[in-house]
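Trainee: Below is the structure, and that's it, no one-letter string:
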């Protein structure tokens, strides 16, 4: 019997598109009749921007219909609101907690004790993953747009973070419970990367923004051997009524594309013994249509593999 809703934690280096992947994963998980909660913990309002909705408050709101017709809800978790909720839940400090907030005590506490801050952020997601309506979990899956890989280990190791701050009591019990969920089989950590930047040996990886080869073998060979010159490209452009002065730019772009393909191929070869899901680069702004396209790939290549 499952002790919590499956939790999917999405992390990656800044600029790899982890928020986009987390959103697409939530869309992929939202099958017919299923409810998925998509959470962010960094205060960037990246989810609201992706789905073109107003900034998310500290409450769960439906923001989209998923790939299979299910519902996607979103939540922006901030430590101050989570601490007020925590004080009310465990100490019944309703008005008193709000009074502390007015005096800046809440901000002070979450600033000087970063370990406690992470317990509060992950604790809200823990609560959502454990929440039930009768005998059924409220959500069928929870997706967390987590901090970048540079902070993810410390962020998830909340038990160690609070060890020096709380030896017993509700905070310590909360941290222990969160760690039990993080280490359970219900929790999956997904790392998002770009193929040319991948350097870590991991068990599974989502390679985002993969660019297809745009040049034929003959064109690539001509560019690499310098047989295809700017003068030749310029004459070809002039012949079809285009500005031949852009020829050097096109040559440079072509060579840059070849180098990127080489980097992708080299990193793909290093990952040949790992489960890799490749998501294509999308040149236009990410909208819900693009998220649906990415969600279909994730449902086919990632979720079936994990099931």
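Mentor: Structure's in. What do you need? Quick caveat: nothing in here was measured; it's all calculated off a predicted structure.

Trainee: Every contact and neighbour count from this point should use C-alpha atoms.
Mentor: Will do.

Trainee: Count the neighbours of residue 240 for me.
Mentor: Residue 240 has 9 neighbours, counted by other Cα atoms under 10 Å.

Trainee: Can you tell me the SS state at residue 209?
Mentor: strand (DSSP: H, G, I helix; E, B strand; the rest coil).

Trainee: which residues touch the closest residue to it other than its chain neighbours?
Mentor: Excluding the flanking residues, the one nearest residue 209 by Cα to Cα, 6 or more residues apart in numbering is residue 281, at 3.5 Å. For residue 281, the contact set (Cα atoms under 8 Å, 6 or more residues apart in numbering) comprises 208-211.

Trainee: next up, a second structure to put side by side with the first:
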């Protein structure tokens, strides 16, 4: 039975119990799109998800056709079955003010520091501090409860930094906890790492069926495992349909001009008057088919390399017209059908 059939028969999704989904991937693989689709999928059937952006690109706002997101949690979409998606674009400076207020009760003094430029100086001069604030804000959203003790969000999805720096980004609190041996900073760093290293977290890697993105996915997987961080699944994005079957690929590899000419004749391009036209079409058609066949062979090789990781793998189709809001819902449905959400 396929993963899709299992999900439609009522089986639990693959990541039951995971509350923080960290989505990373090489630049250009569409990790923001994958994160947004996952957030929509997880919000289905009356659930609430929070989609967090940490890189300041406002990519989430563009995907959901919204104005630039402020530093506040804002409802941006309804999901099938009555669910809701909220979004937050984390501003490191404002997150630091929150932190100072939470642990040191600075209040107006913190705002005065911002006016003096101290907050901007701190987050710029100490990149590690910036990452601590970003991961801390996400983990706080995961742990947050209402007055009745119920979690505010059923799941939090983070559109995280690229694969090349995801391990250091997530692991920065370990370094901070080691530097600050006691006090609120030490305690906060340890609390964040307890969430990030727990079964409540999964780091998903987005890739394309191309050599460089797949290699970066393999490298990211290796680094995450070595750091003791929980690796989730692989999302293969922008998958193009395979037009040729295996027999057609073999025919192309053999350069069967006769077979192509015969097929063209069968399509109405035969006969004495149209034979020359059919013949002129054979060469460019064979060339395009050969390129397509070569791509299929390369994609098979990349799929085999991803399979060696032993991770659940999901595929999102290439949307030829680009990803609009309707396309985003379509991709969310695909992730649900495959059991990821």
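Mentor: Sure thing, it's come through. Here the structure is a predicted model, which is why all the values come from computation and not from measurement.

Trainee: quick one: TM-score?
Mentor: TM-score for the superposed chains, counting by TM-score structural alignment, normalised by the length of structure 1: 0.86, backed by 299 aligned residues with a Cα RMSD of 3.1 Å.

Trainee: quick revisit: of the contacts of residue 281 of structure 1, which ones are shared with structure 2?
Mentor: Mapping these onto structure 2 (both residues aligned by TM-score structural alignment, their matches' Cα atoms under 8 Å) leaves 208-211 still in contact.

Trainee: For the longest helix seen in structure 1, name the packing helices and strands.
Mentor: Using DSSP state H to define each element, structure 1 has its longest helix at helix 247-270. Packing partners of helix 247-270 of structure 1 (3 or more Cα pairs under 8 Å, 6 or more residues apart in numbering; DSSP states H and E): helix 217-224, helix 230-239.

Trainee: when you align them, which residue in structure 2 goes with residue 181 of structure 1?
Mentor: By TM-score structural alignment, residue 181 of structure 1 lines up with residue 195 in structure 2.

Trainee: The helix or strand where its match lies: average distance to aligned residues in structure 1?
Mentor: Residue 195 of structure 2 belongs to helix 184-196 when assigned by DSSP states H and E. On superposition with structure 1, the mean distance recorded for helix 184-196 of structure 2 (mean Cα distance after the TM-score superposition for structure 1) is 0.9 Å.

Trainee: buried stuff in that helix?
Mentor: By neighbour count with 16 or more other Cα atoms under 10 Å, helix 184-196 of structure 2 contains the buried residues 185-186, 188-193, 195-196.

Trainee: And stretch 93-108 of structure 2, by the same measure?
Mentor: Those would be 93-101, 106, for stretch 93-108 of structure 2 by 16+ other Cα under 10 Å.

Trainee: and those residues as TSV, adding distance to residue 85 of structure 2 and secondary structure?
Mentor: Below are the buried residues of stretch 93-108 of structure 2 laid out as TSV (distance: Cα to Cα, whole Å; DSSP: H, G, I helix; E, B strand; the rest coil):
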residue	distance to residue 85 of structure 2	secondary structure
93	25	helix
94	22	helix
95	21	helix
96	25	helix
97	26	helix
98	23	helix
99	25	helix
100	28	helix
101	28	helix
106	32	coil
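
Trainee: From the structure, what's the count of residues near the alignment partner in structure 2 of residue 114 of structure 1?
Mentor: Per TM-score structural alignment, the equivalent position to residue 114 of structure 1 in structure 2 is residue 127. Neighbours of residue 127 of structure 2 under the rule other Cα under 10 Å: 12.

Trainee: And the helices in structure 2?
Mentor: 3-8, 31-42, 59-63, 92-104, 108-115, 118-125, 127-143, 163-179, 184-196, 211-226, 246-253, 257-264, 275-307, 325-337.

Trainee: got TSV for these, with distance to residue 52 of structure 2 too?
Mentor: Shown next, in TSV, are the helices of structure 2 (distance: least, Cα to Cα, whole Å):
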stretch	distance to residue 52 of structure 2
helix 3-8	27
helix 31-42	9
helix 59-63	8
helix 92-104	13
helix 108-115	23
helix 118-125	19
helix 127-143	7
helix 163-179	15
helix 184-196	15
helix 211-226	21
helix 246-253	43
helix 257-264	52
helix 275-307	27
helix 325-337	17
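
Trainee: deepest of the ones you listed, which one?
Mentor: For the helices of structure 2, average neighbour numbers computed from mean count of other Cα atoms under 10 Å are highest in helix 31-42, which has a mean of 27.

Trainee: any idea how far residue 88 of structure 2 is from residue 46 of structure 2?
Mentor: 20 Å (Cα to Cα, to the nearest Å).

Trainee: ok, the two, which is more surrounded?
Mentor: More crowded of residue 88 of structure 2 and residue 46, by other Cα under 10 Å: residue 88, with 23 against 14.

Trainee: who's in contact with the equivalent of the more buried one over in structure 1?
Mentor: Residue 88 of structure 2 maps onto residue 75 of structure 1 when the alignment is built from TM-score structural alignment. Contact analysis of residue 75 of structure 1 by Cα under 8 Å, 6+ apart lists 37-40, 56-61.

Trainee: Can you tell me which of those residues is nearest residue 141 of structure 1?
Mentor: Nearest to residue 141 of structure 1 among the contacts of residue 75 of structure 1 is residue 37, at 6.5 Å by Cα to Cα.

Trainee: contacting residues for that closest one?
Mentor: Contacts of residue 37 of structure 1 (Cα under 8 Å, 6+ apart): 26, 60, 72-75, 139, 141-143.

Trainee: Quick one: map it onto structure 2.
Mentor: By TM-score structural alignment, residue 37 of structure 1 lines up with residue 50 in structure 2.

Trainee: Kindly report the same for residue 255 of structure 1.
Mentor: Checking TM-score structural alignment: residue 255 of structure 1 goes with residue 290.

Trainee: isn't the match of residue 181 of structure 1 right up against residue 201?
Mentor: Yes. At 6.8 Å, residue 195 of structure 2 counts as touching residue 201 under the criterion of Cα atoms under 8 Å.

Trainee: got any residues that touch both of those two?
Mentor: Common neighbours of residue 195 of structure 2 and residue 201, using Cα under 8 Å, 6+ apart, do not exist here.

Trainee: circling back to that earlier point, mind checking the helices and strands packed on helix 247-270 of structure 1 for the one nearest to residue 303 of structure 1?
Mentor: Between residue 303 of structure 1 and those, the tightest spacing by Cα to Cα is seen for helix 217-224, at 34.6 Å.

Trainee: Following superposition onto structure 2, what is the mean distance for that closest one?
Mentor: Mean for helix 217-224 of structure 1 is 4.1 Å (mean Cα distance after the TM-score superposition for structure 1).
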